[in-house]
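Asker: give the three-dimensional model of this entry:
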Amino acid sequence: MILNISTTHKPATDLGYLLHKHPDKFQSVELSVGKAHIFYPEVGEDKTTISLLLDIDPIEMVRGAKSFGGEGFALGHYVNDRPYVASSFMSVALAKAFSSALNGRCKDKPELVDTKLPFEVMIASLPAPKGGESLIRRFFEPLGYQVELTRHQLDSKFPEWGDSKYFTLKLINYLTTKELLSHLYVLIPTLDNDKHYFVSQNEIEKLLEKGGNWLKEHPEREQITRRYLINLGSLSRQALTRLNEGEAGEQMPSEQSERRESLHDKRLNIVLEKLLESEASSVLDLGCGEGKLIKRLLKHKQFTEIAGMDVAYSELLKAKENLHLAEMSPKQKERIRLFQGSLTYYDKRLEGFEAAAVVEVIEHMDLNRLKSFERVLFEFAKPKTVILTTPNKEYNVTWEKMGLDDMRHTDHRFEWTRQEFADWAKNIANNYNYEVEILPVGEEEENVGAPTQMAIFKYGN
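Answerer: Purely as a prediction, here's the structure:
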């Protein structure tokens, strides 16, 4: 699969500066399933062309989590069009090969970043199985491109078989390099039915980062958004909402940032919400880390006693700094206590709290130490409410380069499926006289659930 970018800007050799690629060097970048090669078939003052050639390894592709084969074709895993067409592989290759240009940087000639140049793009083979020529034109022409399409026959020796879904695409436009690359990055995968990685929340950020400046004005923005996010309803709705907010111009930058809630923030905010609902006045944050949950708890007068424990003293020092304990008023400081300790050893300091939070902690323990943790918290400390979260192992496949057996962090000792977590939580409830409720945290996806799973334990009446 090859993509050519040409310019007749004078001097045309400026393309090398803009793309940070020397015309005399043949370069390659690694992809998850092969390589992308960058070279110049044509270099001159009047016209310069750079080529991006994808070398996809179909065997390596099969080892990934995503399948491209049809169910009725036994060799579909290995025999498909992925090595020969522009798809999400091409978008990744563009981002890796021309990252500086895509982000609007040019070290040697920065004045060229905002300079509009005459560009001609040739994509050798582009699949458009639904919509065909009309879809390609509706996506590119509103951005000012002159579009020339050549549709390929299924087999030139058998013309009666008809046309294929593949096109050779030629684009001509006058725009900045960053604009050109961002258009190609977003639109190429929207014309295809498959992505070589699982689409998750991160894809919204990529879409808005690369396309936000022009996509909100595009007449086909809804279809582009949905196709880029492979028609995942929840993600598409989020992306379109944020595009609409940007168009209305009513949100200040800080407010927009708050809306772009990360999974980590969402997790802490839900834990805070459940602690408020518990009506507890004293809260124990086990594995408090840098004190992010404690900082949220301090904003609510309901919590008159807040304690944070962590096994790492360095984390407690960071929490002390983040909470500004040194500058805090004496009355406010009386509400907080930080101390070092382990969750697998009996500790009298853990007793007497009405509620405890254990946020993304248990997966860092060895499984053979988990029983000790259970006794320390549920048998001896025995808070009325325990709110505990841990990753959902099944959700990992939605992230690029992660399979069902991969873990999200090198320090994780285990990660549980939803059923494994539910079984463990119910066993805790039965053994220590608690009632338990299991809840998802984050956007749920079909068949794999949400990224985080939460258990709310209430001590029995």
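
Asker: from now on I want contacts and neighbour counts done on CA atoms only, so please keep to that.
Answerer: Will do.

Asker: and for the longest strand along the chain, what's in contact with it?
Answerer: Counting by DSSP state E, the longest strand found in the chain is strand 163-175. Strand 163-175 has contacts (CA atoms under 8 Å, 6 or more residues apart in numbering) with 115-129, 132, 144-154.

Asker: which parts of this structure are strands?
Answerer: With strands called from DSSP E, the chain shows them at 2-7, 27-31, 34-42, 48-56, 117-127, 146-153, 163-175, 282-286, 305-310, 336-340, 355-359, 385-391, 434-441, 452-459.

Asker: just put these in TSV and tack on mean neighbour count.
Answerer: Listed next are those as TSV, based on neighbours: other CA atoms under 10 Å:
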stretch	mean neighbour count
strand 2-7	21
strand 27-31	15
strand 34-42	18
strand 48-56	21
strand 117-127	20
strand 146-153	16
strand 163-175	18
strand 282-286	23
strand 305-310	22
strand 336-340	15
strand 355-359	24
strand 385-391	24
strand 434-441	18
strand 452-459	22
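
Asker: with distance to L208 added, can I get those in JSON lines?
Answerer: Shown next, in JSON lines, are the strands of the chain (distance: least, CA to CA, whole Å):
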{"stretch": "strand 2-7", "distance to L208": "24"}
{"stretch": "strand 27-31", "distance to L208": "23"}
{"stretch": "strand 34-42", "distance to L208": "25"}
{"stretch": "strand 48-56", "distance to L208": "24"}
{"stretch": "strand 117-127", "distance to L208": "23"}
{"stretch": "strand 146-153", "distance to L208": "25"}
{"stretch": "strand 163-175", "distance to L208": "20"}
{"stretch": "strand 282-286", "distance to L208": "35"}
{"stretch": "strand 305-310", "distance to L208": "37"}
{"stretch": "strand 336-340", "distance to L208": "40"}
{"stretch": "strand 355-359", "distance to L208": "30"}
{"stretch": "strand 385-391", "distance to L208": "26"}
{"stretch": "strand 434-441", "distance to L208": "23"}
{"stretch": "strand 452-459", "distance to L208": "24"}
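
Asker: also this sequence, please, to line up against the first:
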Amino acid sequence: MHLSIATTKNRATDLGFLLHKHPDRVFESSQDRSSKVRATGFYAEAGEDRCEFCLHVEVDPVERVRGLAWSDGIAQYVEPQPFLAGSYMSHAISLALRSAMNGVATSKDAAEDARLKALVEETWPLEIVVSPVRTSRGLILRLFEPLGWNVEIDSVPLDVPGGVRETDLHTIRLAGSHAVRDALTHLYVLLPALDPQRHYFYGESEVEKLLEKSSRWLDGHPSKELIVSRYLSKSRELRETAFLRIDEGAGVERDVPEAQERQSAHDGRHQRIVQVLQAAGARRIADLGCGEGRLLSRLAELPGQLEFVGVEPSSRDLDKAKKNLSRNPSRQMDDRIKLVHGSVLYADDRLKDFDAAVLSEVVEHIEPDRLAHMERCVFGEMSPRMVVVTTPNGSYNAVFGLPAGSFRHPDHRFEWTREEAAIWAQKVSTTYGYDYDFSGIGDFVEEYGHLSHFIVFRKV
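Answerer: A predicted model of the protein is given here:
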């Protein structure tokens, strides 16, 4: 991996003061053993008219997997991540240029100290080259151009013999006038956002790093939500925490539904389902594929003479649902709830005469060639007045950095794009006599849509 930062500013060698790297010396860092990263810094040019600092980053592909449990055979040694300028390059920037990124420049001489502090805040004409980056060209432009960079991209295909064709590899060339500290934070945050396959597990501290390093520019970026979603792609909870922190910092007041959707994708989805069922006046409700009873728990909070039936093919999940629904002072399950061992793939006389049925994140677990059986059993045989369906939006997977054709869960058999979901909804409504409303639920990114599709069928 390679990164170079060059400037043509007057007294260009002042760049060395900001980077804390002497032009006559070679910098080497191979910090913690767990990272297996070695960063070497040197100056390719150091003159008064132009100065260029280079950072060469190497990762030992054998040491990085030593002691880990891998199931992909030799692929662990030849997979490309150790050679891509993503999270490893971001980590190397932190190792080698942390003080520069934090805007630290000091001197014991008072006059020189004042001059260096002024240099930290000044904009510099900068030329940056970073390579190789694995992502789409459009995403590179979308993330860097709004920050004032002129972007040039050189691309080569990444083809692994006998393997699946991956996206191209790019050399990114950036030109623009920025404070050096800002330029480094752009790279530190956006490189992992471009290719969010991390080389480490992360927790709440990652939210702090993101907000701290991007504090001078993220709030005004038009793709702010996309950056946060990709930077924290492995953890829904951390993304929601980051969004709330950003909103609080900006003094944004959100209406209740949107705020609650941010708190949890599950809670937001369930809240919306409950609102739709209440508005329809549904009194007999079937949760088809109820799992461990999370939606039933939410429905049980509703007052009145209601009836809820949870249908689940997994006996283990039914046992968990019964325990979860009995977590109350009486340690008894609400007598309005019944749990049924069954499947949406088989007609069941116990499920007749219901006002509403819910298929929340269920249909994607069904083999495509068996969907017709589910449609016949639910929309034909059961035939409730309303059916609420939520299912993952396959287009949104790009936000998580998932390769094309990959799914969010190993048990998913498909994940529809908006167009594919709309075609399915139209087919079902025509075949079984339903009208439908098609919308989305969860986090929204303009290019990809909502996290999940939200479809409400109503019997004509």
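
Asker: centroid residue for structure 1?
Answerer: Geometric centre of structure 1, nearest residue: N202, 1.9 Å, by CA atoms, centre = their mean.

Asker: so how far is L94 of structure 1 from that one?
Answerer: Note on N202 of structure 1: its distance to L94 of structure 1, by CA to CA, to the nearest Å, is 18 Å.

Asker: cool, L235 of structure 1 as well?
Answerer: In this view, L235 of structure 1 and L94 of structure 1 are 24 Å apart by CA to CA.

Asker: contacts only, for V57 of structure 2.
Answerer: Counted by CA under 8 Å, 6+ apart, V57 of structure 2 has contacts 1-2, 37-40, 89, 92.

Asker: in the stretch 101-250 of structure 2, which spans are helices?
Answerer: Counting by DSSP state H, counting those that start in this stretch, the stretch 101-250 of structure 2 has helices at residues 110-121, 137-144, 180-194, 204-213, 224-231, 236-249.

Asker: can I get these in a markdown table including distance to V456 of structure 2?
Answerer: What follows is these, written out as a markdown table (distance: least, CA to CA, whole Å):
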| stretch | distance to V456 of structure 2 |
| --- | --- |
| helix 110-121 | 54 |
| helix 137-144 | 33 |
| helix 180-194 | 34 |
| helix 204-213 | 35 |
| helix 224-231 | 27 |
| helix 236-249 | 25 |
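
Asker: which among these is found nearest to P61 of structure 2?
Answerer: Closest approach to P61 of structure 2 among the helices of the stretch 101-250 of structure 2 (CA to CA): helix 180-194, 18.8 Å.

Asker: what angle sits between the closest one and helix 204-213?
Answerer: With axes from the mean of the first three to the mean of the last three CA atoms, to 10 degrees applied, the angle from helix 180-194 of structure 2 to helix 204-213 works out at 140 degrees.

Asker: quick revisit: P257 of structure 2 is nearest to which of the helices of the stretch 101-250 of structure 2?
Answerer: Set against P257 of structure 2 and scored by CA to CA, the helices of the stretch 101-250 of structure 2 come closest in helix 236-249, at 13.7 Å.

Asker: quick one, which of L235 and L94 of structure 1 is more surrounded?
Answerer: L235 (23 against 20; other CA atoms under 10 Å).

Asker: now the longest strand of structure 1, how far from the centre of its chain.
Answerer: Chain-centre distance of strand 163-175 of structure 1: 29 Å, with CA atoms, centre = their mean, to the nearest Å.

Asker: one more: stretch 181-197 of structure 1?
Answerer: Here stretch 181-197 of structure 1 is found 16 Å from its chain centre; the criterion is CA atoms, centre = their mean.

Asker: what sits against H20 of structure 2?
Answerer: 97, 99-100, 105 are the contacts of H20 of structure 2 under CA under 8 Å, 6+ apart.

Asker: one more time with 7 Å
Answerer: Residues near H20 of structure 2 by CA atoms under 7 Å, 6 or more residues apart in numbering: A100.

Asker: same check on L207 of structure 1?
Answerer: Here L207 of structure 1 is in contact with V186 (criterion: CA under 7 Å, 6+ apart).

Asker: so how far is L184 of structure 1 from it?
Answerer: Distance, L207 of structure 1 to L184 of structure 1, by CA to CA: 12 Å.

Asker: can you get me a residue count around K371 of structure 1?
Answerer: With neighbours defined by other CA under 10 Å, the count for K371 of structure 1 comes to 12.

Asker: please apply the same query to Y345 of structure 1.
Answerer: Y345 of structure 1: 13 surrounding residues under other CA under 10 Å.

Asker: against V456 of structure 2, how distant is the aligned partner of L297 of structure 1 in structure 2?
Answerer: In structure 2, L297 of structure 1 lines up with L299, judged by TM-score structural alignment. Applying CA to CA, the value for L299 of structure 2 to V456 of structure 2 is 17 Å.

Asker: F17 of structure 2 too?
Answerer: 61 Å.

Asker: ok, R408 of structure 2 next?
Answerer: Shown here: R408 of structure 2 relative to V456 of structure 2, a distance of 23 Å by CA to CA.
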